[in-house]
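Visitor: below: sequence and its predicted model.
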Amino acid sequence: MKHPDLRRVMRLKEVIMLCGLSRSSIYSYIADGKFPQSRKIGSRAVGWDSMEIERWIDDRLAAREWKPLPEKGLIS
């Protein structure tokens, strides 16, 4: 569910659920500079900017090449 006007801090569990990536994949993408960086929000806590995560998802979907499924009975 998108709420473009509602900017908030997302914790890792929510980021995992929203992106569909595993914890290790998220941190691997961060290390490669391909995922939004987490921010320190407390002495032992980090979070992500919800707008950055939504933008990352939008960019990934826009970059994906969508190919229609072949029609049944036709060989491609």
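Guide: Thanks, I have it.

Visitor: for the rest of this, base every contact and every neighbour count on C-alpha atoms.
Guide: Will do.

Visitor: can you tell me the centre-most residue of the chain?
Guide: C19 (3.8 Å; Cα atoms, centre = their mean).

Visitor: the structure to be compared is supplied as follows:
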Amino acid sequence: MNQFPTGFIRLNQILGNPKANPPIPAIIPVSKSTFWLGVKEGRYPQPVKLGKRCTAWRVDDIRRYIESVGGEA
């Protein structure tokens, strides 16, 4: 968890991408639809629109979420 960047991360960095080269491990191992439902219901952090077609999450919000569910950040 210490290798988190600062600032913002995109959805594929949160949910992982095994097809990327090198593969990106999941931080929150759920499906995309489950994650978006969790965002809608308030279980996961709210995204930030960085542009018309660019949505990201604050790294600090993801860290706080992981700490709140007993993970390490």
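Guide: Right, received. Where do you want to start? Not measured: the values here are computed from a predicted model.

Visitor: got a TM-score for the pair?
Guide: For this chain pair, the superposition-based TM-score is 0.72 by TM-score structural alignment, normalised by the length of the second structure; 61 aligned residues with a Cα RMSD of 1.8 Å.

Visitor: pull the contacting residues for the residue nearest to the centre of the first structure.
Guide: Contact analysis of C19 of the first structure by Cα atoms under 8 Å, 6 or more residues apart in numbering lists I57.

Visitor: so the counterpart of it in the second structure, which state does it fall into?
Guide: Using TM-score structural alignment to pair residues, one finds that C19 of the first structure aligns to I28 in the second structure. What DSSP: H, G, I helix; E, B strand; the rest coil gives for I28 of the second structure is coil.

Visitor: how near is I28 of the second structure to L50 of the second structure?
Guide: Per Cα to Cα, to the nearest Å, I28 of the second structure is found 21 Å from L50 of the second structure.

Visitor: mind checking how far stretch 5-16 of the second structure is from the chain centre?
Guide: Here the centre of stretch 5-16 of the second structure is set off from its chain's centre by 5 Å, with Cα atoms, centre = their mean, to the nearest Å.

Visitor: buried residues, it. List them.
Guide: Judged by neighbour count (16 or more other Cα atoms under 10 Å), stretch 5-16 of the second structure contains these buried residues: 8-16.

Visitor: repeat for stretch 58-70 of the second structure
Guide: Neighbour-count burial for stretch 58-70 of the second structure, counted by 16+ other Cα under 10 Å, picks out 58-60, 62-63, 65-66.
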